[in-house]
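*Asks:* Build me a model from this:
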Amino acid sequence: MKKPELNITPFVDIMLVLLAILMVSVTMSTYQEKSVNLPEGSKTTPAVKKASINIVITKDLKVFVNKQEFSLNDFLENFNLKYGNFNKNALVYIAADKNIRYEYFMKVYAAVVKTGFTQIGLLTK
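*Replies:* Next comes the predicted model:
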């Protein structure tokens, strides 16, 4: 009399297929875009625009702050004096020519941070 053999290969195949289906369905439900019904905004109250400071560094190391021109050394010395009392929650945007040395950009960035501004954006193309 032969001993009965237990063949678990079909069982393992089925379990692997179920595991793959489970992994795909969980991923799809997690990353599926949710629809949100947003409330209407007030049409009588205009939005308040935050003040912003725009800094542009040109390839010849001229620094423009809201269209006012500085040399790099003048900027580093005078930014804190001119904008030290400005609202520290203001948005500061820095745009630099791609051909300037990184250290010059970092000097301008450090001067802005040292003055106390925390919302600093770097502009790119």
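
*Asks:* Could you use CA atoms for every contact and neighbour count after this?
*Replies:* Fine.

*Asks:* following the helix ranked longest in the chain, which helix or strand comes up?
*Replies:* For the chain, the longest helix by residue count, based on DSSP state H, is helix 9-31. Moving toward the C-terminus from helix 9-31, the first helix or strand encountered (DSSP states H and E) is strand 52-57.

*Asks:* what's in contact with that next one?
*Replies:* The contact list for strand 52-57 (C-alpha atoms under 8 Å, 6 or more residues apart in numbering) reads 63-66, 90-97, 105.

*Asks:* Just the buried ones from those?
*Replies:* Burial by neighbour count, judged by 16 or more other C-alpha atoms under 10 Å, picks out 63, 64, 65, 91, 92, 93, 94, 95, 96, 105 from these.

*Asks:* Following up with a second sequence; could you model it the same way so I can compare the two?
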Amino acid sequence: MNFRKRNQPEEPEINLIPFIDVLLVILIFLMLTTTYSRLTELKINLPTANAKSADSRPRELLVLVTADGRYVVNQRLLEGRSVDVLAAALSRSAGADKTIVVISADAAATHQSVINVMDAARRVGLTQLTFATQGQADSAP
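*Replies:* Below you'll find the model as predicted:
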């Protein structure tokens, strides 16, 4: 009989059973918590009505700024170029609270003249401003 100890170490093994158990638990968790969208399966026909459409468009106040810094409020040329004159004209022309000031400035107009319109609108209490632009013409090659 040979009772000597072996000098060779045992080779390590990777036990895959706990790994498989964890993966199965994660798979079950994902299957239970996944939500499925059924919006693509629904076909909806919206109802129709013959009612008159309501005019929900707010009142617009058109302010034109010329290249040399003059102002036109609702097709009336203003005599002065100061913010006070512009604020007075906006106050006279503004009606309801939902009045939108449409600023249509010339491309060569100075920034200061556009800022004056914005400042005058703020002084009067008109907080809704928008700028009118025109699209660029498509150039043929």
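
*Asks:* Can you calculate the TM-score here?
*Replies:* Overlay of the two chains. TM-score (TM-score structural alignment, normalised by the length of structure 1): 0.60; 100 aligned residues with a C-alpha RMSD of 3.3 Å.

*Asks:* follow-up on the earlier one: what's the offset of the longest helix of structure 1 from the middle of its chain?
*Replies:* 35 Å (C-alpha atoms, centre = their mean, to the nearest Å).

*Asks:* just stretch 60-75 of structure 1 next, same as before
*Replies:* On the basis of C-alpha atoms, centre = their mean, stretch 60-75 of structure 1 is displaced by 26 Å from the centre of the chain it belongs to.

*Asks:* and what of stretch 29-47 of structure 1?
*Replies:* On C-alpha atoms, centre = their mean, the centre of stretch 29-47 of structure 1 falls 21 Å from that of its chain.

*Asks:* what about the helices in structure 2?
*Replies:* Ranges of helices in structure 2, per DSSP H, are 17-33, 83-93, 111-124.

*Asks:* got TSV for the ones you listed, with distance to residue 133 of structure 2 too?
*Replies:* Output for the helices of structure 2, formatted as TSV (distance: least, C-alpha to C-alpha, whole Å):
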stretch	distance to residue 133 of structure 2
helix 17-33	50
helix 83-93	21
helix 111-124	14
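
*Asks:* out of these, which comes closest to residue 50 of structure 2?
*Replies:* helix 83-93 (35.3 Å; C-alpha to C-alpha).

*Asks:* so what secondary structure elements neighbour that closest one?
*Replies:* Packing contacts for helix 83-93 of structure 2, counted by 3 or more C-alpha pairs under 8 Å, 6 or more residues apart in numbering; DSSP states H and E, involve strand 71-73, helix 111-124.

*Asks:* switch the cut-off to 6 Å
*Replies:* Other elements packing on helix 83-93 of structure 2 under the criterion 3 or more C-alpha pairs under 6 Å, 6 or more residues apart in numbering; DSSP states H and E are helix 111-124.

*Asks:* sorry, back to before: out of the contacts of strand 52-57 of structure 1, give me the two with the largest separation.
*Replies:* Most distant of those, by C-alpha to C-alpha, are 90 and 97, 23.0 Å apart.

*Asks:* Cool, thanks, talk later.
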